[in-house]
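S.K.: could you work out the structure for the sequence below:
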Amino acid sequence: MTTLPELLDLNLNGYSINDFIVFVNIIADKTAAHPALKEYPEYFTSPEKLREKAALLGQLRDAAANGDREKKAEKVAAWEETKLAVIMNGKHITMLSLHRNDPSILLNTGFNLKQKQSGKPTSASSTDLLAETPGLALKYVQSASGPLAGAFTVVITRAKNKATTELQMSDNPSDESSWKSQGIYAKSRIEYKGQQSEKRLYFKARYHQEGGVSPWSQAVNILVL
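M.R.: The predicted structure follows:
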């Protein structure tokens, strides 16, 4: 029997609640910016609704922190409901890509691409990314007259080709709440422009693999010119 190909990784069981909330907001941002996702069927959850679900989940997480069983039950129910909404969106993106015969629709959605399994894994494909951390380097963007003001590039050294990497940025690394997600990337270079001059920015990264995440890398920093 023919089944729908699994082109996107829709396994959401490995996320902590905090990571899942970040992930849902990333999906919302990517959906809002995606050129093929301007109109939705009625079963598709819009970016605004996804953000609302993420915000509610955060509220219920905090409310359940004191051990209130009723709030814990509400949190679990909201978490499962949001998982289903995200998975249905992923299925729709998969169907749209197949219907239009356009694999590019699967890119820049916030979802990881489903990795094809090989019968004979090589040393590269057998790398356990959850035991590794990405390497990060920050480089100024150069022009003919020298470095461009407010511009730099984050270069990710990956332990495995096509590994997906989550990037976070902070201007106050000692404050955990200051770290803001920059997205989940399959590419190794992310360019920033128009940043505030004379401001020091910090970056860290971690791998995503099959619903799990690796430890965070050591933070690196750059003084914006």
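
S.K.: every contact and neighbour count from this point should use C-alpha atoms.
M.R.: Will do.

S.K.: longest strand anywhere in this structure?
M.R.: Longest strand in the chain, counting residues (DSSP state E): strand 146-157.

S.K.: now it: buried residues?
M.R.: Within strand 146-157, the residues that count as buried by 16 or more other C-alpha atoms under 10 Å are 148-157.

S.K.: how much space is there between His92 and Leu98?
M.R.: 10 Å (C-alpha to C-alpha, to the nearest Å).

S.K.: quick one: Trp79 is in a helix?
M.R.: Yes: if the criterion is DSSP: H, G, I helix; E, B strand; the rest coil, then Trp79 is within a helix.

S.K.: assess the claim that it and Leu57 are in contact.
M.R.: Yes: using C-alpha atoms under 8 Å, Trp79 is in contact with Leu57, at 6.6 Å.

S.K.: ok, back up a step: quick one: which two of the buried residues of strand 146-157 are the most distant?
M.R.: Ala149 and Thr157 (24.7 Å; C-alpha to C-alpha).

S.K.: need the strands for the chain, in chain order.
M.R.: Using DSSP E, strands in the chain cover 135-143, 146-157, 164-170, 180-185, 189-192, 200-209, 212-213, 220-223.

S.K.: quick one: list the elements packing against the third one.
M.R.: Other elements packing on strand 164-170 under the criterion 3 or more C-alpha pairs under 8 Å, 6 or more residues apart in numbering; DSSP states H and E are strand 180-185, strand 200-209.

S.K.: of all the ones you listed, which one comes closest to Gly135?
M.R.: Nearest to Gly135, of all the helices and strands packed on strand 164-170, is strand 200-209, at 8.1 Å by C-alpha to C-alpha.

S.K.: by how many degrees do that closest one and strand 135-143 diverge?
M.R.: Interaxial angle of strand 200-209 relative to strand 135-143 (axes from the mean of the first three to the mean of the last three C-alpha atoms, to 10 degrees): 130 degrees.

S.K.: for comparison, sequence B:
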Amino acid sequence: MIDSTTVRARFPRYDVVDALRGAAMVWMTVFHFCFDLSHLGLWRQNFLVDPFWTNQRVLIVSLFLFCAGLGQSIAWAQGQAWGRFCKRWLQIVAAALLVSAGSYVMFPQSYIYFGVLHGIAAMLLIVRLTSSWGHWLWLTGLLAVLSPWVAQMWLGGAGEDWAALMNGRSLNWLGWITQKPFTEDYVPIFPWLGVMWWGMAAGQWLQRVHSTWLKAKLPAGTQWLALMGRWSLSYYLLHQPILMGILSAFVWLTKR
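M.R.: A predicted model of the protein is given here:
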């Protein structure tokens, strides 16, 4: 049996990558805290159409998926076996199903059926299978990012039947839609696969040309970000119930 010390030696982590993921967690937490304030009527904001909030969401998801691509490039370079990959992948799938169940309890009309964890699970498989594409990952990433706009133009002239098919739940997880579905979180394959492909391409480039950047030490006082990044899945699952619980308790106490 391989002990934990041997595993860490064979598959070392890079604090810089973990800290970048941790920074995304902090940003996400602030965003969700503001969303919860609005949901509970403590601070009215329009998270659906206000560019201040919609653009932040795009940037947060982009940072998450870019980090996922970076992490996968490191795992691929370290020769991670399919068994080890599948173990982590199944954890993400289980977490995605848990998010769907929890969101259905809270938002039955707009529960999350293909959110960020669902998207990550699907995209990780694709990125893993295309790890050997090398420089082509930059181009395929660009095509993936642009594909929803191309699909919208095509669907605009293809007729209502095609648009209805792509907008339906059976296929809207692809992202080639003309109407965004009513759900609390929606991270389809396209365009987001392109961001993860770019993360994979950037990670391969860094390891080939600037490997010392990945091994750099974090500035003093920022190591906690790396710790958050290492436990990102657990933190993601727990932070929102805790935030909502604390704020709901505050609303209940103030109304007594």
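
S.K.: need the TM-score from the superposition.
M.R.: The TM-score (TM-score structural alignment, normalised by the length of structure 1) is 0.31; 108 aligned residues with a C-alpha RMSD of 5.5 Å.

S.K.: ok so, going back, let me have the strands of structure 1 in a markdown table, extended by distance to Ala32 of structure 1.
M.R.: Formatted as a markdown table, those follow (distance: least, C-alpha to C-alpha, whole Å):
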| stretch | distance to Ala32 of structure 1 |
| --- | --- |
| strand 135-143 | 28 |
| strand 146-157 | 24 |
| strand 164-170 | 19 |
| strand 180-185 | 14 |
| strand 189-192 | 20 |
| strand 200-209 | 22 |
| strand 212-213 | 25 |
| strand 220-223 | 30 |
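
S.K.: relative to Ile27 of structure 1, which of those is closest?
M.R.: Ranking those by proximity to Ile27 of structure 1 (C-alpha to C-alpha) places strand 180-185 first, at 9.1 Å.

S.K.: and the angle for the closest one with strand 146-157?
M.R.: Using the same axes, to 10 degrees, the inter-axis angle of strand 180-185 of structure 1 relative to strand 146-157 is 70 degrees.

S.K.: quick check: end-to-end length of stretch 183-201 of structure 1?
M.R.: This stretch, stretch 183-201 of structure 1, spans 16 Å end to end (C-alpha to C-alpha).

S.K.: next, the buried residues of the one helix or strand Trp162 of structure 2 maps to.
M.R.: According to DSSP states H and E, Trp162 of structure 2 maps onto helix 160-167. Using 16+ other C-alpha under 10 Å as the test for burial, helix 160-167 of structure 2 gives 163-164, 166-167.

S.K.: and if you look at stretch 86-93 of structure 2?
M.R.: By 16+ other C-alpha under 10 Å, the buried positions in stretch 86-93 of structure 2 come out as 89, 92-93.

S.K.: how about stretch 73-85 of structure 1?
M.R.: For stretch 73-85 of structure 1, by 16+ other C-alpha under 10 Å, it's 74-76, 78-79, 82-83, 85.

S.K.: follow-up on the earlier one: among the strands of structure 1, which is nearest Ile21 of structure 1?
M.R.: Distance to Ile21 of structure 1, taken as C-alpha to C-alpha, is lowest for strand 180-185 among those, at 10.9 Å.

S.K.: can I get the buried residues of helix 160-167 of structure 2 in TSV including distance to Met244 of structure 2?
M.R.: Shown next, in TSV, are the buried residues of helix 160-167 of structure 2 (distance: C-alpha to C-alpha, whole Å):
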residue	distance to Met244 of structure 2
Ala163	37
Ala164	35
Met166	34
Asn167	31
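
S.K.: circling back to that earlier point, can you add distance to Tyr140 of structure 1 and give the buried residues of stretch 73-85 of structure 1 back as a markdown table?
M.R.: Below are the buried residues of stretch 73-85 of structure 1 laid out as a markdown table (distance: C-alpha to C-alpha, whole Å):
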| residue | distance to Tyr140 of structure 1 |
| --- | --- |
| Glu74 | 47 |
| Lys75 | 44 |
| Val76 | 45 |
| Ala78 | 43 |
| Trp79 | 41 |
| Thr82 | 40 |
| Lys83 | 39 |
| Ala85 | 40 |
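
S.K.: closest one of the buried residues of stretch 86-93 of structure 2 to Gly229 of structure 2?
M.R.: Ile92 (14.9 Å).

S.K.: show me the strands in the stretch 1-150 of structure 2, by range?
M.R.: Applying DSSP state E, counting those that start in this stretch to the stretch 1-150 of structure 2 gives no strands.

S.K.: how about the helices of it, start to end?
M.R.: Along the stretch 1-150 of structure 2, the segments classed as helices by DSSP state H, counting those that start in this stretch run 4-10, 15-39, 51-77, 82-106, 116-129, 136-158.

S.K.: circling back to that earlier point, what's the closest of the buried residues of stretch 73-85 of structure 1 to Leu167 of structure 1?
M.R.: Closest to Leu167 of structure 1, out of all of the buried residues of stretch 73-85 of structure 1 and judged by C-alpha to C-alpha, is Lys83, at 22.1 Å.
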